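Visitor: Test case, fold it:
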Amino acid sequence: MTTPPGIARVSVSTVGSRIAFVVAALAAPCGAAFAQSTATRIEEGTLTEVVVSATRVQGTGLIQAETAPKARTTVSDEYIETQMAGQSVINSLNLVPGVNFTNSDPYGSSGGNLRMRSFDGNRISLMLDGIQLNDTGNYAMYTNQQLDPEIIERVAVNMGTTDVDSPTASATGGTINIISVRPKHDPGMAAQASFGSDSYQRYYLRGDTGAFGPWDTEALLAVSYQQYDKFKGPGELEKTQINGRIYQDLGDGDFISLAFHGNKNRNNFYRNLSKAEIAANGYDFDNDPTCTRPAPGAGAQNEATSATGTTSLCTNYYNVRSNPSDTANIRMQSSFGLTDSLTLTVDPSFQYTLANGGGITVFAENDRRLIGTATGGTDLNGDGDLLDRVSLFTPNNTNTRRYSLNSSLIWELNDTNMLRLGYTLDYGKHRQTGQHGPLQADGDPENVFAGRQGQAIPTADGSQLRGRDRYTVAELNQVSLSYSGRLMDEKLRLSLGLRAPFFERELNQYCFTQVSNGTQYCTTQVPNAANAQGYVTFPGGGTTTYLAPYDRTVKYDKVLPNVGLSYEFVPGNTVYTSYAKGFSAPRTDNLYNVQIQNVEPETTDSIELGYRYTGSTLIATAAAWTTDFHNRIVSSFDPELGYSVDRNVGDVDLYGFDASLGFDIIENLSLYGSASYIHSEVQNDVLISPTVVLPTEGMELVETPEWTLGTRLQYKIGGATLGLQGKYVAERYATDINDESAPSYTVFDADARYDFEMFGMSSFIQLNVINVADKDYLGSVATSRFASATSPFGSVTQPPLYSVGSPRTFQVTVNASF
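Guide: Okay, the predicted model is just below:
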């Protein structure tokens, strides 16, 4: 890979050398004052800093002085508010060393891909005020569904580690916790409007009651609406969000807080492109603006691309490439002093999700799934015959109801020593269905959730046509124990913790599963008798074999230690080291396989050694780290079974170096810079057929840039603030054997803001410009095993696909508050 100019390339290949590399570098990334739960914030002595900023924050808001003996970085609201209004808060982490986020559009509503020290978003725990936000099934992180940036206090990032009470069964790569704001003590209102490129419009309104009633209760309510066109191709993105919070101070540090959040997205997808498509059609190539369907009538109408195929002529029509989602949560945080030295924290929550990713499939009207136990078929287009092949809207809906509790008992032994015992429950009911629905004459779905909320497709025997039907209960019971101490006149800080997650998945598969490829086959047909392996066939279905519907329960548990030690050897100069073990249980899709495999959880062992400097004008950090990634789960071929299954295929060795600094050059001029180097090396090959081994040993992980650099220069004069920031991302491999890659790129953004008083109101006007140079580049990567169509590893059914980076985009925001 290409090394940025002026930076020496580091080459270390052995495990021993990697440890030496860590020790020699003596470095550690900066940390935040905030962790996740109420208990963690009390233990670290930072709970009150949500209101009173006791920690020194450098002028850009991207780095602050830290004391926690672990690798943690905080991004404050001072920086977040300089970014685009309505933008995903995850994009605000993109200048943090070790983090790379590729946004799918300029305003954030299309989501994006996150990598943190090579780990993808599914292996990073995302939390809001301590509650787990990752999907309960596949641990996916949905960056477009996050809290509006105006009500975020700050975001804390744990690099490669969790906190001792992190409510997660998936975080091998670290954690991100979003901390929301408290209601203001004085009453007030804020109104904001934003307009920009691509017909962008957004409106935001917030009201604070101030302290009211006999107990000085505080509350806030905020609503927003956002809508804009895609920057390429047809379609639009629309978001509506509401947030609220009630806060009651109980005195002596005790409190109760109840918050709620609701988010509604109605989005059209951008079309991801292969390099061949970009070469042939350009970066602006996208989905089709219209769908032409044959008029129902006499004879046979065929809407497929072939005589017997299931791919629709309208497969790329923009309104079937949609991503609707409805999400909500209610979360409580509380702290109760039982005695002078004993504190109880209780943080319960509830979450709701309904979402899908669109889809379209052609069905023959005499398809056996439409017949079921009856005869004949179903007239899908209403022309009076059963001769047609008709397109249907076929999204896979996911509906989740999630109940969680994070509680701790904290015992302050004295002013400098503390013990904590914690318990976490995370109980998710995960319903995955695929009720199909009709399309209108112009190709638009009758309902964005198809047959789940709209008109279903009846079968001849009175049931409904489905493409998926399963129900999973994911239950995490976790206990944790930790000690934290401040010794030697508080120069030495020690943190010792044990986290013991007990994770269970109850699996209920209500459809048949095709043995050869794992495709679900949902039908009411009566199968033939099972063969010796327990598989079935269907009358008239040839020799294709299926696994019958089933239920099963799997359980995983692990004891996960984490240790941190820091020492301030000279005022303002601190060294520290930390160790943490991570754990990620197999995902739902890994477990709904034809052949039940004894897949072990993925685990990580992460070591870090570091140095921090905190001065009056300079905050600097540097970190060297190493992570051993064990039991990596991928889909690989089983020669005895004759098909691919998900299994543990070996390890990945990771090591790297992070550095960042914040320098207040003069009173009003601030500079931030970050650099990150990541080396990844896969340790095993993967068997993909009876005779073909994919040579992945020695390869680098996909979508992981070896180098990233970030910078921001910010100048304040009077009421004006000017900012210029940039990010360099090195080459990223797009295939497992590293035979195709996304080129390196550098993108700059700019912002300008003017704060002023008008008619007794505090107001500002802000201009944001992203991709100032209007550079063409490739963003997120949908990776594949290999790219070459002439490779000895087989044919390429799907080459790597890339999202196109956002072009130069302008946004103007006007705000008034009192």
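Visitor: C-alpha only now, for contacts and for neighbours.
Guide: Noted.
Visitor: Apart from its chain neighbours, what residue comes closest to residue 406?
Guide: residue 424 (4.5 Å; C-alpha to C-alpha, 6 or more residues apart in numbering).
Visitor: Mind listing what's buried along the strand of greatest length in the chain?
Guide: Criterion DSSP state E: the longest strand present in the chain is strand 466-487. Neighbour counts over strand 466-487 (16 or more other C-alpha atoms under 10 Å) mark 466-486 as buried.
Visitor: how near is the closest residue to residue 484 other than its chain neighbours to residue 627?
Guide: With sequence-adjacent residues excluded and distances taken as C-alpha to C-alpha, 6+ apart, residue 484 is closest to residue 495, at 4.5 Å. Going from residue 495 to residue 627 by C-alpha to C-alpha, to the nearest Å gives 20 Å.
Visitor: just residue 50 next, same as before
Guide: Between residue 50 and residue 627 the computed distance is 32 Å (C-alpha to C-alpha).
Visitor: give me the number of residues near the residue lying closest to residue 314 once chain neighbours are set aside?
Guide: Spatially, and ignoring its direct neighbours in sequence, residue 314 is nearest to residue 291 (5.4 Å; C-alpha to C-alpha, 6+ apart). The criterion is other C-alpha atoms under 10 Å. On that basis, residue 291 has 17 neighbouring residues.
Visitor: same check, this time on the one 3 residues further on
Guide: When counting by other C-alpha under 10 Å, one arrives at 11 neighbours for residue 294.
Visitor: out of residue 50 and residue 627, which sits in the more crowded spot?
Guide: residue 627 (25 against 17).
Visitor: before we go on, could you also do this sequence so I can check it against the first one:
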Amino acid sequence: MTRRKRGTLTPQENLSMNNRSISRAPRFPVTRLALLISLNSLCLISPFIQADDDVPTSATAPASDNSAAMTLGTVSVIGQGETRQVQRVTQKDVKAYSAGTSPMKVLQRLPGVNFQSGDPLGREEGSQRISLRGFDMHHLGYTLDGVTLGNMSFGNFNGLSITRAIIAENIASSEVAPGIGSLGTASNSDLGGTIQFTSSNPDKEFGARLSQTLGSYDTSRTFMRVDTGEYNGLSAYVSGEKYDADAWKGHNNPQKSDAVNAKVNYNFGDNRVSFFHSTSSHDEANLPNMSKSIIQRLGYNWSYYTPDWTRAVNAANGIYSGGVTSANDATYNASSLRDDELDILNGNFSLTDDLVLDATAYHHHDSGRGNSYYPFVYTSGSTTVPSNSIRSTKYGIDRTGFQSSLTYYLGQHEIQGGFWIQSNKNDISRYLFDTTNATPQNHIVKTDGLPLAATVLDQSYNDLTRQFYLRDTYTLLDDRLKLEFGAKNTVTTSTAEGKGGGYASGSLQARDRFLPQVGATYKLDEDDEVFTSYSENMAAFPSGGYSPFFTTQSAVDAQNGFKDLKPETSKTVELGVRRSTKLYSASAAIYNTKFDNRLVAITNCTGIVICQNGVANVGSVTSRGLELSFGLTPNENWRWSNSMSYNHSTYDDDYASGGNTVHVKGKTVVDTPKLMYSSNLDWNWEHWNAGLQGSYISKRYYTYTNDSSVSGYWLANANLGYDFGKLGALKDTTLSLNMVNLFDKRYISTLNTDASAATDPAGNLQILQVGTPRSAFVTLGVKL
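Guide: Next up, the predicted model:
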């Protein structure tokens, strides 16, 4: 391994400096500055460290491995040189999707990735789901510039979605590691792999970009970005997005969002300090969950009663019409509101020729509500609330963290140690507001000015995470063999405090002092290599609506305070081969994962009825599979990329619920297709570009006993674009057309497995989302 000297960069860092001026600012006393930033950041988190006496004295933790932006045109998309299975999305891949598409949806073309949503651009968070190798979204790790985004759940308690964290055009790279993520990843949920996003750097020249998208369902999206250019090492950009559309079904149910991003970079000598800021506001009409029975009786396009208030009132009183048979079949209207602010301060410093420090401090604040009309009469004690009140679930997140790594280059060794500390204070509460004298809300549902009728629940959580790691990368045999070995120590303490509604208080701790990770890659020749890796991981106990404490105190006491509850863990081994030539690239990987102590929610009611759900340890899950990818580039005009995944994930044990044994041993894990295939053909010639994308997902079960499933399906998308080049004062002008669901296929997309049940014999389990019909979007983009 070639030792990194002062003034040199790692391959990824070198690619990230594409926007950096060659000129350098005068050198500063970098060691002092680095230590100053570290000390200031530590001052911010010192109260969190002192809050728990069990903080280990040894230090090691998550490095910002991907804190620098990457230009993927020259980075291997199949993870060449990695000891783990790694796949990356290129800028050419992104062009196949309409502007404003969720960055998560773009990942669906990679092997092992199952992404689902109920809207054409994948933005509506209530219907958004992603899984890797049979692990659902709650058991994956997500980062932006190395900073954790939590587990991206809809009722999030520890982060935010990537769509709210950053505007899509400001993402420089996306990387998926199904199965085994980097040892230094800042995540306490990455049992089944990691998804890492990197923000783009400011351009080195002054300029502006503007794009306008119009399309189906009254979609209008505007994006703008202005770059200052680089002056004496200082550069910055500010950008904004305004998105306005209607849900594809229902009565003019709006889905709106506004976002602002800003980033500042300062490069001096061989060092960099950067600051990223994001603020976003999302107001979305939710797409309703459906059941097989609802789809059969009421049709694919069934939605809310809006604007027919009389029908909603009649249904709440048991007077049904038009195929409706239950008050559960629909509510009058429902919306989600989220406001977020995210700040990330990062510094990367060459302390000596062989010693590099990377340090990041961050803060995230979220305020959110989920508002839905409630078609039932609510009674609790002496309190009675009439039907068609508004059920409002309030979410709050206030989290601060610090992470740092120190890398030492010693001969053939790259030794790295790091740590991550985060304090996450989050709360969840639910209220009912009386609408007796109010006008029905036909668009975004809010509770402003409505009288509070009942407090259903009120609970707060305080989660403290500390993670330390140490890793050595050893290169030998003239750089043909690379060995990686290391381990991490992680502990998360989650403390719940019940404040209303009889909800529970208590504390759980997930701790493991030694979680090893080892891997190797060997270059057979200039084009071919083999790799293998092994990793152990542990997840923290979730908070909020996913916590074991999200129930009554009496239920917790009956379980002895969950003192015997064990944290979820995974052990993964994988083996693969890669080949990369100018004509084509290919990879194949096989894997085996043992997922122990899997916790699942036990649904005690259907639809939107207010009730407490339970939690069960269903034992272990075994996942085995094969992932293939193949990309062919016969010339500069054509590119054909393919991926195929086979997964066999089964429950290893039966579990007990309500005094009964539920027989699930040997059954397939819910929402886990055995076969997935994606094929993408891209063409460009002079000013033209076009693409055709096809994908297949096989049958998926949505009950634990596998008595109910949804059919597999094929989907096709297409894109066509023209680049006008320079037009007058405009540096570049582009026009693109994107088609989603080209052949207007009807299919079941999202399965809300958070509310799965053992069986669904009558087809009444409301956890299904139907896919969007054919949609079209046109985008005009200019550069100034």
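Visitor: contacting residues around the counterpart of residue 677 of the first structure in the second structure?
Guide: Aligned by TM-score structural alignment, residue 677 of the first structure pairs with residue 646 of the second structure. Each residue near residue 646 of the second structure by C-alpha atoms under 8 Å, 6 or more residues apart in numbering is listed here: 112, 625-627, 674-676.
Visitor: Helix or strand: which one has residue 646 of the second structure?
Guide: Using DSSP states H and E, residue 646 of the second structure falls within strand 638-651.
Visitor: Mean distance between that strand and the first structure after superposition?
Guide: Taken against the first structure, strand 638-651 of the second structure registers an average deviation of 0.6 Å after superposition, with mean C-alpha distance after the TM-score superposition for the first structure.
Visitor: Would you map the helices across the second structure?
Guide: Per DSSP state H, the second structure carries helices over the ranges 11-16, 30-50, 91-94, 103-106, 162-165, 292-298, 309-316, 553-558.
Visitor: Can you say which of the ones you listed is nearest to residue 764 of the second structure?
Guide: helix 292-298 (5.7 Å; C-alpha to C-alpha).
Visitor: For the closest one, what is the distance to the chain centroid?
Guide: 31 Å (C-alpha atoms, centre = their mean, to the nearest Å).
Visitor: Now do the contacts for the one residue sitting closest to the centre of the first structure.
Guide: For the first structure, residue 141 is the residue whose C-alpha lies nearest the centre (C-alpha atoms, centre = their mean; 2.1 Å). Shown in contact with residue 141 of the first structure (C-alpha under 8 Å, 6+ apart): 121-122, 126, 133-135.
Visitor: Which of the residues you listed ranks first by neighbour count?
Guide: Busiest of these [other C-alpha under 10 Å] is residue 126, holding 27 neighbours.
Visitor: Would you check that that residue makes contact with residue 173?
Guide: No. Using C-alpha atoms under 8 Å, residue 126 of the first structure makes no contact with residue 173, being 10.9 Å away.
Visitor: and the counterpart of residue 184 of the second structure in the first structure, how far is that from residue 367 of the first structure?
Guide: With TM-score structural alignment defining the correspondence, residue 184 of the second structure maps onto residue 165 in the first structure. Distance, residue 165 of the first structure to residue 367 of the first structure, using C-alpha to C-alpha: 51 Å.
Visitor: Who has more neighbours out of these two?
Guide: Between residue 165 of the first structure and residue 367, counting by other C-alpha under 10 Å, residue 165 is the more crowded of the two (30 against 15).
Visitor: Quick check: that one vs residue 478 of the first structure, distance?
Guide: 8 Å.
Visitor: shared neighbours of the two, anything?
Guide: 423-424, 499.
Visitor: Restricted to strands, list the residues you listed.
Guide: Checked against DSSP E, those include these in strands: 423-424, 499.
Visitor: Pull the contacting residues for the nearest residue to residue 582 of the second structure once chain neighbours are set aside.
Guide: Excluding the flanking residues, the one nearest residue 582 of the second structure by C-alpha to C-alpha, 6+ apart is residue 633, at 7.5 Å. By C-alpha under 8 Å, 6+ apart, the contact set of residue 633 of the second structure is 582-584, 639-640.
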